[in-house]
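Colleague: Next input, structure requested:
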Amino acid sequence: MRTRQVLSDDEKRSLYDKYGEAGLKGAGMGMGDFSNPFDLFESLFEGMGGVGGMGMGGRSSRNRAVDGQDEYYSLVLNFKEAVFGVEKEIEITRLESCGTCNEISLKVPAGVDSGSRLRVRSEGNAGRRGGSPGDLFVVIQVILDPVLKRDDTNILYTCKVSYMDAILGMTIKVPTVDGMVDLKIPAGTQPNTTLVMAKRGVPVLNKSNMRGDQLVCVQVEIPKQLSSEERKLIEELSDLSKGKTASKFKLRDLYGTSSSSQKLETAKGKVAEICSGR
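Modeller: Next up is the predicted model:
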């Protein structure tokens, strides 16, 4: 009987064809029963999740909480600050319910590098209608050191020594992130030898009790020119190292009748003095 009534009533039939039973419910109550046009609209589409998938959920969607957006900040550190960590006061501009600027204290851990990102939760832009605030992401940029180079957790340094210092060995002062430190150059050090200074590198990020090393590359400087006296002494050293008797410059004339080993050491010392300008 109800179907016949619907089919015989053009207006109800139109509602039935478009909206089914939901349309009949709205039509049966009469337009005068709705004080607000949106009430009729919500009645017709109750449980249908909006019109045509367009996400129109009624007045409730307009009151839904919206989370705040994340904020990004670029922080520049010097080499040592990145190695050992630092605490910085930074001022950020963001959307807040009570203002737009805020200063926060940021603790940067030891071992960060350029490109590292630190996340500070709930320090981003404020949410709307009770939504949660976003997060603050701090992007690190590190100023390069003119002397020390970084390779992950290791620090690289290059030193130059004279060829006599490489032959005889010596102790030199080397710059590190901990300050100047003594480094022993062993006798007979070859060009481009790498010496390891253990635990003088960068702390491992989030594991500050672990550190990398400082690697020192030793470059041996060979003089391009020699004085006549330097040349004679070096030739004599060459002869002694080969077990030969000097012909042009007799060691016994300078050092008496010392043994061969004593002559060699004395000659080395003499060469070192001449080469160092003493």
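
Colleague: Every contact and neighbour count from this point should use C-alpha atoms.
Modeller: OK.

Colleague: what helix or strand is Leu106 on?
Modeller: If you go by DSSP states H and E, Leu106 is part of strand 101-108.

Colleague: For the stretch 51-200 of the chain, which segments count as strands?
Modeller: Assigned strands in the stretch 51-200 of the chain, in chain order: 71-77, 86-93, 101-108, 117-120, 136-142, 149-151, 154-162, 170-176, 179-185, 193-197 (criterion: DSSP state E, counting those that start in this stretch).

Colleague: Among these, show me which one is buried the most.
Modeller: Greatest average neighbour count among the strands of the stretch 51-200 of the chain goes to strand 136-142 (a mean of 19), per mean count of other CA atoms under 10 Å.

Colleague: now the angle from it to strand 86-93?
Modeller: 130 degrees (axes from the mean of the first three to the mean of the last three CA atoms, to 10 degrees).

Colleague: To compare with the earlier structure, here is another sequence to fold:
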Amino acid sequence: MADHYEVLGVSREATTDEIKKAYRRLARELHPDVNPGAEASERFKEVTHAYDVLSDAKQRQQYDLGGSGGMGGGFGGFGDIFDTFFGGQQQRGPKSRRERGQDALLRVEVDLAEVIFGTHRDLEVDTAVLCGTCQGSCCQPGTSPVTCDICRGTGSIQRAVRSLLGNVMTSTPCGTCRGYGTVIPHPCVTCQGQGRVRDRRTVPVDIPAGVDTGLRLQMPGSGEIGPAGGPHGDLYLEIKVRSDERFSRNGDDLLCTLDVPMTDAILGVTTTIHALDGDVDVELKPGVQSNEVLTVKGRGVTKLRGNGRGDLRIGVQVVTPTRLDHREKELIKAFAAGRDQKSTQLGSFQQGLFAKLRDRFLS
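Modeller: Here you go, the predicted structure:
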């Protein structure tokens, strides 16, 4: 890498004014408008970067101490200095009227039951669509754009501007054609020369199984059409899963609570649960306790990524009767008297019991 001082042709003790004068002299000689050669262009960049470093007190100090002088980021200051002296990068040729359409975001609500296997929606979207009259040409049928008389189709106007380096040529977008190089003498009356109109259209959407609240699905090319019939943007769907009164979700598992009468808990029973995807037969063994969790494999939510389904996890809640008639009370007393059972007392601490409770009520 050449030494910055050598590039500008100054000594290391050069003042700021001397550095500036050296840069102006070299820039006039090497500027692309004066010297269009490839070698001169590379030399011009090198000179500009050297000036960018040495004209800044902090960067010059760092460079003198052996630092990179801003070289780590490439010609980082070239763009700023070029903008200052030459009005920014020049536009190359006219720009196209066709532009990409904007993306759109829709929020879609689905039931928990629809999440298990996925669902389909036909969404009504208010968006920009292709103009049916001009088909995106922006012109009245039978007419077409004409070349701009001011810029002669280039889309830009060249002007000589005085600067620190003398007279330089700058390029600005043509004010008549707005940089397109053509004008439309007879704009389409339907779309006002935009090539698109606002309308409602139906977008069919297949929502995959396993989605969850907050997930965004991308549908490439389903957003609004661009100006002058440009490419469509994308459509994003943000999912919200409605709460269910009986079931909640923990990852790919479905959770629910089963209220079991005390007598069924004592004797055991086989019962049927009306799950979100059909009936499930559940066997309760005699002596089942509250807070036990029964697992039915493969009856949860279909996995969004991967194969298979989660599980259905059923938390048991033994229901103790609160109102007994005289005969029922006597039967319970006789039952209790016939059992060699100690009075109510503290039992051993069961860590797993609280874990099951936590899992049962996760939503």
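
Colleague: still on that earlier bit, between the strands of the stretch 51-200 of the first structure, which gets nearest to Leu205 of the first structure?
Modeller: strand 101-108 (10.4 Å; CA to CA).

Colleague: Just give me how far that closest one sits from the chain centre.
Modeller: Distance of strand 101-108 of the first structure from the chain centroid (CA atoms, centre = their mean, to the nearest Å) equals 19 Å.

Colleague: Then stretch 60-74 of the first structure?
Modeller: Using CA atoms, centre = their mean, the offset of stretch 60-74 of the first structure from its chain centre is 29 Å.

Colleague: do the same with stretch 187-197 of the first structure
Modeller: 30 Å.

Colleague: now swap in stretch 248-265 of the second structure and tell me
Modeller: On CA atoms, centre = their mean, the centre of stretch 248-265 of the second structure falls 37 Å from the chain's centre.

Colleague: how long is that stretch end to end?
Modeller: Stretch 248-265 of the second structure has its terminal residues 24 Å apart, counting by CA to CA, to the nearest Å.

Colleague: Then stretch 55-70 of the first structure?
Modeller: Note: stretch 55-70 of the first structure ends 25 Å apart using CA to CA.

Colleague: What lines up with Ala38 of the second structure in the first structure?
Modeller: Aligning on TM-score structural alignment leaves Ala38 of the second structure without a counterpart in the first structure.

Colleague: what's the burial count for Ala38 of the second structure?
Modeller: Using other CA atoms under 10 Å, Ala38 of the second structure has 10 other residues around it.

Colleague: With Arg28 of the second structure instead?
Modeller: For Arg28 of the second structure, using other CA under 10 Å, the count is 18.

Colleague: Tell me which residue of the first structure lines up with it.
Modeller: Looks like Arg28 of the second structure aligns to Gly20 there (TM-score structural alignment).

Colleague: With Gln90 of the second structure instead?
Modeller: Checking with TM-score structural alignment, Gln90 of the second structure has Gly57 as its match.

Colleague: any idea how far the residue lying closest to that match once chain neighbours are set aside is from Gly23 of the first structure?
Modeller: In this structure, Gly57 of the first structure finds its nearest non-sequential neighbour in Gly50, 5.3 Å apart by CA to CA, 6 or more residues apart in numbering. The spacing between Gly50 of the first structure and Gly23 of the first structure, counted by CA to CA, is 15 Å.

Colleague: out of these two, which sits in the more crowded spot?
Modeller: Between Gly50 of the first structure and Gly23, Gly23 has the larger neighbour count (other CA under 10 Å), namely 21 against 14.

Colleague: Mind listing what's buried along the helix or strand hosting that one?
Modeller: Using DSSP H and E, Gly23 of the first structure sits within helix 21-29. Within helix 21-29 of the first structure, the residues that qualify as buried are Ala22, Gly23, Leu24, Gly26, Ala27, counting by 16 or more other CA atoms under 10 Å.

Colleague: Thank you, goodbye.
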